[in-house]
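K.L.:
Predicted model and sequence below, questions to follow.
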Amino acid sequence: MTQQAVRWTADQVLALAPDVASRTAGSKLGAAGPWSEAGSSDEGAVWGLCRGSGSKPYQTVVDIADSAGPAYKCSCPSRKFPCKHALGLLLLWSGADGAVPSGQAPGWAEEWMAGRRKRAEDRRTAGGGSGASASGDPEAARRRAERRAERISVGAAELEQRLADLLRGGLASAERSGYGMWEETAARMVDAQAPGLASRVRELGAIPSSGPGWPVRLLEECALLHLLDQGWLRREDLPDGLAATVRSRVGLSGSADGPPVRDRWLVLAQYDTADAKLTTRRIWLHGAESGRTALLLSYGAAGRTPELALPVGLAFEAEVSSYPGAGQVRAALGERFSPPAPAAIRPKGLTTSEAAARYGEALRTDPWLESCPVTLGGVVPTPDGGSWQLADAEGEFALPLTPAARSRPDLWRLVALSGGAPVTVFGECGHRGFTPLTAWPEDGGEAVPLC
């Protein structure tokens, strides 16, 4: 089957949008009105000219066939990837109504496509000799790692003293001290090159005066931070898997050195979170043969979306390697052997009680785990007073939705998809509840992104 015959759905296109504003703007450009000279090729290129506010139309081209993933080029000034014009063009193409006919790419589109693929080939060619240069001086790397470990140990010991002072003075003192105390402590952890500790300290600072029961929540988080500190200071006594998890939690991510697993990977979900310095994109994958769930992380500087984007509901063949750590689901995407394409793949669903048990088991190997990936089968979204939950269709158990999930407009999309009937839902299950990310109707059908 040629790439021209493989059409994505509108949901799969919109799942690539970097934010809600881009999704809305791209949807408005998904009709033929603003477009001219649109076309597509069997090689997986889609192009077109989009009328904008200037005298010249924007030149937009998308490469959907490259095994490295969808790539976009547009002459508009947007810094988002994909921009609204690329989204609109893909929506026009996904309609399969003749608005984007097959044809020969114009020179400007062909030039970009050829340049992109040549650079990819150059990288593959150069990759064969990169191992030796990447390793550098092993002895110098070892000394740098030792110096950083010493700095982290000093920071962890200082943090232990500050936690002890807080408990001796009483938790009420945290409310009086304000956020400045926590920010200063977090800065000390940054100086100690322990960004994981700094992040958890900042989270502590947001708890005082955050609502009823905040002292209990603060004590719980202090206990987890104390456990992480002690894990680092006594890491030599820990099992290898748990020691790797502790190193990751304090901010030493390591490298994806697990054996590559080649599989056909279904894109389960994709969503972004952002702070003042960084945008983090999370992409969940499910292996059709291995049954594994893998998490890909990619990053973009403030104001820029990460470049890696995969359409939810499509599958592609690739190799994936795990990062170190007990129960670690984070992985790195290796060589890809096919572009994303529709596939009749769906993870096996669990009951809500099985999902809760899975999270409990995951906590044994990673006590700091906020949530774990789970697919629920045969659940119905039901109201629970002023909240919502996912209840087993033929059981007495239910999982409450997290506060963040209850406030999202996509909750109503899930409710509408269900219509009171059971659905299959993939999401993240943790101590705050369940966050739905993607859903499928029980009688078959396309994946519906919920984030």
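P.N.:
Done, it's in.
K.L.:
Only C-alpha atoms from now on, for both contacts and neighbour counts.
P.N.:
Will do.
K.L.:
Is residue 49 in contact with residue 37, as I believe?
P.N.:
Yes - Residue 49 lies in contact with residue 37 (Cα atoms under 8 Å); the separation is 6.1 Å.
K.L.:
So which of the two has more stuff around it?
P.N.:
Set residue 49 next to residue 37 and count neighbours by other Cα atoms under 10 Å: residue 49 wins out with 21 against 13.
K.L.:
Who are the contact partners of the more buried one?
P.N.:
35-38, 57-60 (Cα atoms under 8 Å, 6 or more residues apart in numbering).
K.L.:
In space, what's closest to residue 241 - neighbours in sequence excluded?
P.N.:
residue 326 (4.3 Å; Cα to Cα, 6 or more residues apart in numbering).
K.L.:
Could you give the number of residues near the one you found?
P.N.:
18.
K.L.:
How about residue 174?
P.N.:
By the criterion of other Cα under 10 Å, residue 174 has 21 neighbours.
K.L.:
Alongside the first one, take a look at this:
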Amino acid sequence: MTEQGVRWTAEQVLALAPDVASRKAGAKLGGAGPWSQTGGSASGAVWGWCKGSGSTPYRTVVDLTGPAYTCSCPSRKFPCKHALGLLLLWAAEGFGEPAEAPEWASAWLTERAARAGRARQGPAPGAADPEAARRRGERRAARIGAGVSELEQRLADLLRGGLAGQEHAGYSLWEETAARMVDAQAPGLAARVRELGTIPTSGPGWPGRMLEECALLHLLDRAWLGVGELPGPLAATVRTRIGVTATAEGDAVRDRWLVLAQYDTVSPDGRLTTRRIWLRGAVSGRAALVLDFGPPGRPPALALPVGLALDAEARFRPGSAGLRADLGERFAAPSPWPRAPAGISTGAALDAYGTALREDPWLDSWPVVLGPVVPIPGERGWQLADAEGTSALPVTTAQGRSRSGLWQLAALSGGGPVTVFGECGHRGFTPLTAWAEGSSEPVALN
């Protein structure tokens, strides 16, 4: 079957929508009525004209290997409603035999391929000045060191005065401290400081959580001050946690990457949306975390619907327990994966998280597929128990997500075993995606 013929489900298409309004508008354009000149290529592109309110139809092209989109409409959303409508029409009906793209579509596809080729080649030899880069690195390290020392003093003052007053102290002082970390070119520290400032209003038990975060911040500060004496992998992790961006110079792994989950979180100040996409290699079994970011008012551009698999190269960054990766060349359009991923027991999940903590003590969680497990209610909340009932994990809720996902999971299970992907951490297991027994259709948990 050609790549253009391996169609997605409607839900996988709508998962690309940047917001609810786009989802609804795109669904209205998912029928054949407004469309003409539709077609698709064997290389994984679809195109069409969509009739709008004006005399000239909008010309829409989607490169399925991205996915990436272009449209002649004035919308600033990606994908726009026309791209969603075109994909929905393709998912429902297909566009017949593969064809050559018309000139108006092929021009964009050709330029996109050329840009991808230039990106893979990287900068021209000699374009970077190693000595200048070294000096910049030294200056930044000095600024970070000064910021770390200032943060250590702030933590010492906090603990000397006690945590009791923090509930009424307000967030402004922490925001000021975070701004100082930004000035010190340590954005990772700034993010952790902002999270620390939100803890006093996070509900019962906040003093314990705040003390825990202070300890982790202190550990990170001390690790930075002695980073030159740390083993290479741990030093890379410390730099990543501080916010010194690492290039994707680690392992390059080509695999069929199954999209296990995708969700967004918003920074405490509302300025940045972070999209987390979890992948697992079908051959390597390796987990990969791909991050994308959206500025205020715009969602992240990268979207990969859960349940699709893409033949692509992932290049892993140093540090972060070997999870953080950037997607490189993609060799085919994503296509639905025919089965649920294989799962492990709850005990094995805890062992995997514990092993990962040795590489990254600041790791909040570890990606795990559990199965078969059964969701069960208890006095202290929901748990996921192994099907044989030997052990269980408490269920938690991810940042910015409602508890409705727990009821989705319970309804999907109906008291029977399910396969669940999520993040296993020191507070329990956060379910993100589930598969009913014997089903290949993933259910994204809200």
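P.N.:
Happy to help now that I have it. Treat the numbers as computed from the prediction; the structure is a model and nothing was measured.
K.L.:
Got a TM-score for the pair?
P.N.:
After superposition, the two chains reach a TM-score of 0.90 (TM-score structural alignment, normalised by the length of structure 2), with 442 aligned residues with a Cα RMSD of 2.6 Å.
K.L.:
one step back: residue 317 of structure 1: which of the contacts of residue 49 of structure 1 is nearest?
P.N.:
Of all the contacts of residue 49 of structure 1, residue 317 of structure 1 sits closest to residue 60, with 27.3 Å by Cα to Cα.
K.L.:
So the closest one lies in a strand, does it not?
P.N.:
Yes - counting by DSSP: H, G, I helix; E, B strand; the rest coil, residue 60 of structure 1 is part of a strand.
K.L.:
Mind putting the contacts of residue 49 of structure 1 into TSV with distance to residue 116 of structure 1?
P.N.:
Shown next, in TSV, are the contacts of residue 49 of structure 1 (distance: Cα to Cα, whole Å):
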residue	distance to residue 116 of structure 1
35	24
36	24
37	22
38	20
57	23
58	19
59	16
60	15
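K.L.:
of those residues, closest to residue 241 of structure 1?
P.N.:
For those, the nearest to residue 241 of structure 1 is residue 60 (47.1 Å; Cα to Cα).
K.L.:
which residues in structure 2 does the longest helix along structure 1 align to?
P.N.:
As assigned by DSSP state H, the longest helix anywhere in structure 1 is helix 138-169. On structure 2, the counterpart of helix 138-169 of structure 1 by TM-score structural alignment is residues 130-161.
K.L.:
and what of stretch 188-206 of structure 1?
P.N.:
Under TM-score structural alignment, the match for stretch 188-206 of structure 1 in structure 2 covers residues 180-198.
K.L.:
mean shift between the match of helix 138-169 of structure 1 and structure 1?
P.N.:
With mean Cα distance after the TM-score superposition for structure 1, stretch 130-161 of structure 2 departs from structure 1 by a mean of 0.8 Å once superposed.
K.L.:
What residues of that stretch count as buried?
P.N.:
Neighbour counts over stretch 130-161 of structure 2 (16 or more other Cα atoms under 10 Å) mark 140-141, 143-145, 147-148, 150-152 as buried.
K.L.:
Mind checking what secondary structure the residue nearest to residue 8 of structure 2 when sequence neighbours are not counted has?
P.N.:
Of all residues not flanking residue 8 of structure 2 in the chain, residue 91 sits nearest, at 5.4 Å (Cα to Cα, 6+ apart). Here residue 91 of structure 2 is helix, with the state taken from three-state DSSP.
K.L.:
In contact with the corresponding residue of structure 1 for residue 91 of structure 2, which residues?
P.N.:
Under the alignment (TM-score structural alignment), residue 91 of structure 2 pairs with residue 94 in structure 1. Listed by Cα under 8 Å, 6+ apart, the contact partners of residue 94 of structure 1 are 7-10.
K.L.:
Remind me which helix or strand residue 204 of structure 2 belongs to.
P.N.:
Using DSSP states H and E, residue 204 of structure 2 falls within no helix or strand.
K.L.:
Check which helix or strand the residue nearest the centre of structure 1 maps to.
P.N.:
Ranked by distance to the mean C-alpha position of structure 1 (Cα atoms, centre = their mean), the top residue is residue 282 at 0.6 Å. Residue 282 of structure 1 is part of strand 278-287 when elements are defined by DSSP H and E.
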